[in-house]
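In: Sequence first, then the predicted structure:
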Amino acid sequence: MVKLPSVGLALSGGTAKSVTHVGVIKALVEADIPVSFVAGTSGGSIVGTMFASGMPISTMETVATNMSWRKLVSIRLTRMGFISSERIEEFVTETIGHLYFEDLAIPSGVVATNLVTGDRKIFRHGSVARAVRASCSIPQIYLPVEIEGEYYVDGGLSEYLPVETAQELGAEFVIASHLAPVDPTYRRPRNILQLVVQVTGLMARKNFPISEQKADFVVHPNVDAYSSFDFDHSAEMIEIGYDATKRLIADLKDVWQRAGGLGPRIARKLLGE
């Protein structure tokens, strides 16, 4: 019997749109796709660590549909930024408990960016909540986060779609859930927060094609109609993620099963992907 490759799940950033990942995960769980590794960036790290903690999908849906900026933002004026990200750390702790990476049911990595070097940092040890806080700290919106004497900001600047991170964790077959705009047409920002997020997205966009090519299977839910700051439509975005993945399950299983005998990238090539 052919041994199927271990599956890793790479969850992109996406700010409020990251709740879409919950629907993607729900479809994978229903299809009995066994996820052995989880990598998350920015908002994807919140959803990824909830899943990796062993939280039931129904609970994840409840948490996601009840999220709000009030739960994630603490106004605090400083020289480096005007919003403290400590509420993100508190939210993660309140949601999954004061866990360390070693406590997670599924081995995971959280991506952040070193503020000095610009290098990607993969957190896989220590406090989960602290790492997620660093991964979500968008420059000029949130303050940088200090961990072991180094300062970190949003992981999307170094690896928006953490496919390589999933591979480095040990995944042999990486499923990527990518929330970058399907139609990257310029949209005029309506406020400073939208402007900062749009600029950050532009900086990360150059790596999108490379990351997608390194993945073995990509799910790209179309949530272009929703704002990056919109938690009022979380249920709809979760449903979009679920439907987008559900439609691809047969193809996904085909590629995954072929990968068991051919190797993931050879299987994708034969399927014309």
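Out: Thanks, I have the structure now.
In: Every contact and neighbour count from this point should use C-alpha atoms.
Out: Fine.
In: Closest to the mean position in the chain, which residue would that be?
Out: residue 44 (2.1 Å; CA atoms, centre = their mean).
In: Strands of this protein, start to end?
Out: 7-11, 35-41, 74-75, 83-84, 108-114, 120-123, 145-147, 150-154, 173-177, 217-219 (DSSP state E).
In: would a markdown table of these with mean neighbour count be doable?
Out: Formatted as a markdown table, the strands of the chain follow (neighbours: other CA atoms under 10 Å):
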| stretch | mean neighbour count |
| --- | --- |
| strand 7-11 | 29 |
| strand 35-41 | 29 |
| strand 74-75 | 14 |
| strand 83-84 | 21 |
| strand 108-114 | 30 |
| strand 120-123 | 21 |
| strand 145-147 | 18 |
| strand 150-154 | 24 |
| strand 173-177 | 28 |
| strand 217-219 | 21 |
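In: closest to residue 232 out of these?
Out: strand 74-75 (19.4 Å; CA to CA).
In: Please list the outside residues in contact with the closest one.
Out: 82-87 (CA atoms under 8 Å, 6 or more residues apart in numbering).
In: The structure to be compared is supplied as follows:
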Amino acid sequence: MNVDAVFAGGGVKAFAFVGAVEAAEERKLSFTRIAGTSAGAIIAALLMAGYTSKELYRLLDQLDVVKMKDERMSFLPLPVAKWINLYFRLGLYKGDQLEAWLQDVLAAKGIRRFADLPSGSLRVIVSDITQGRMVVLPDDLPKYKYDPGAFSVAKAIRMSCSIPYFFEPVKLNDRSTKKKTFYMVDGGLLSNFPMWLFKDGSQGGWRRPVIGFQLAPRLDERPPAVINNAVDMYKALFETVTSAHDVRYISEKHAKNVVFIPVEDIKSTDFSLTNEEKRHMIELGREKTTAFLSTWTP
């Protein structure tokens, strides 16, 4: 069966998507179009490039996630250097290693630019914090005077994965004037789970069935935020800002098309994952997706 798919952001928790894809393959599901945010965009791009679940497993199993934390060279003491990078570079880590890895693994399948993919098959969510708006790549690139087909897929994914303050923002220069610079960061700020993206506005429905893969519990199983201090309040505010738009859309009538994979006790930025933790997430993704597909009716 041909379906469209949406993969949510979630940092290193995205290992669970490998198991989810394996379960989908076992049910003979074929992804025609895929959208993703942040780590979900990585999975989306790799799938559209032609990677199978087995290949994804090997690829991510061999990935040294610690190397993704690429600090700038400095002769200053580490704590001082980190604060300087955070203040002046706007991020602790560059993000170059992530983009370089993406370029290599995509090029291995012959994918470098969006033109190398079927038209409209991959869409990536990015946050333009200079203009305060959500950006869908490659669709919105003409607004910045870029040719969508010629734009680097790896660059787009890196933008979507640029967690604020963790990775440096990606600077996109306006090609018409050369005078404007737009700061692009993690798409999860504005839509971490863009299930709405494939809705056909003219018909009010879907071109084909859409399945979403979410790295969180079902909406009715999520505990309320506990707010006892300013830090708790900040976390609650951030969670509200990043999820309110998507939660409202899902809760209306689309939750029945979402695979909820509750990856708990692992932080999105925990780059020191053990092999056991990776395997646990992969198995959890497979288990939840298998259970979902056993009762799902498009």
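Out: Arrived safely. Predicted, not measured: the structure shown is a model, and the values here were computed from it.
In: Provide the TM-score value for the superposition.
Out: Overlay of the two chains. TM-score (TM-score structural alignment, normalised by the length of the first structure): 0.79; 245 aligned residues with a CA RMSD of 2.8 Å.
In: quick one on the thing from earlier: residue in the second structure paired with the residue nearest to the centre of the first structure?
Out: Under the alignment defined by TM-score structural alignment, residue 44 of the first structure is paired with residue 40 of the second structure.
In: how close does that match sit to residue 212 of the second structure?
Out: Distance, residue 40 of the second structure to residue 212 of the second structure, using CA to CA, to the nearest Å: 11 Å.
In: okay, and the common contacts of these two?
Out: Residues touching both residue 40 of the second structure and residue 212 by CA under 8 Å, 6+ apart: 6-8.
In: give the contact list for residue 126 of the first structure.
Out: Contacts of residue 126 of the first structure by CA under 8 Å, 6+ apart are 100-102.
In: redo that, cut-off 10 Å
Out: Residues near residue 126 of the first structure by CA atoms under 10 Å, 6 or more residues apart in numbering: 99-103, 147.
In: what would the residues you listed look like in TSV with distance to residue 267 of the first structure?
Out: TSV is the format used below for these (distance: CA to CA, whole Å):
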residue	distance to residue 267 of the first structure
99	37
100	36
101	32
102	33
103	34
147	41
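In: Of those, which is the most crowded?
Out: Most neighbours among these, by other CA atoms under 10 Å: residue 101, with 22 neighbours.
In: so who does that residue touch?
Out: Counting by CA under 10 Å, 6+ apart, residue 101 of the first structure makes contact with 49, 52-53, 107-110, 123-129, 131.
In: Could you tell me which of those residues belong to helices?
Out: The members of the contacts of residue 101 of the first structure that map onto helices under DSSP state H are 49, 52, 128-129, 131.
In: between these, which is closest to residue 268 of the first structure?
Out: Set against residue 268 of the first structure, the nearest of these by CA to CA is residue 52 (27.0 Å).
In: Kindly confirm whether my reading is correct that that closest one touches residue 35.
Out: Yes - using CA atoms under 10 Å, residue 52 of the first structure and residue 35 qualify as a contacting pair, with a distance of 9.2 Å.
In: what residues are shared contacts of those two?
Out: With CA under 10 Å, 6+ apart, residue 52 of the first structure and residue 35 have common neighbours 106-107.
In: what's near enough to touch the equivalent of residue 291 of the second structure over in the first structure?
Out: Matched by TM-score structural alignment, residue 291 of the second structure corresponds to residue 247 in the first structure. By CA under 10 Å, 6+ apart, the residues touching residue 247 of the first structure are 27, 219.
In: Then residue 158 of the second structure?
Out: Counting by CA under 10 Å, 6+ apart, residue 158 of the second structure has contacts 38-39, 41-42, 95-100, 102, 126, 152, 167, 169-170, 184-186.
In: Could you export the ones in helices among the contacts of residue 101 of the first structure as JSON lines, including distance to residue 78 of the first structure?
Out: Formatted as JSON lines, those follow (distance: CA to CA, whole Å):
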{"residue": "49", "distance to residue 78 of the first structure": "29"}
{"residue": "52", "distance to residue 78 of the first structure": "34"}
{"residue": "128", "distance to residue 78 of the first structure": "25"}
{"residue": "129", "distance to residue 78 of the first structure": "23"}
{"residue": "131", "distance to residue 78 of the first structure": "22"}
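In: List buried residues within those.
Out: 49, 52, 128-129, 131 (16 or more other CA atoms under 10 Å).
In: right, and out of these, which lies closest to residue 204 of the first structure?
Out: residue 131 (19.6 Å).
In: Which position in the second structure pairs with that closest one?
Out: Using TM-score structural alignment, residue 131 of the first structure sits opposite residue 156 in the second structure.
In: so that match touches residue 169, yeah?
Out: No - using CA under 10 Å, residue 156 of the second structure makes no contact with residue 169, being 12.0 Å away.
In: tell me, what's touching those two both at once?
Out: Counting by CA under 10 Å, 6+ apart, the residues touching both residue 156 of the second structure and residue 169 are residue 184.
In: that older thread, wait, which of the strands of the first structure is closest to residue 231 of the first structure?
Out: strand 74-75 (16.9 Å).
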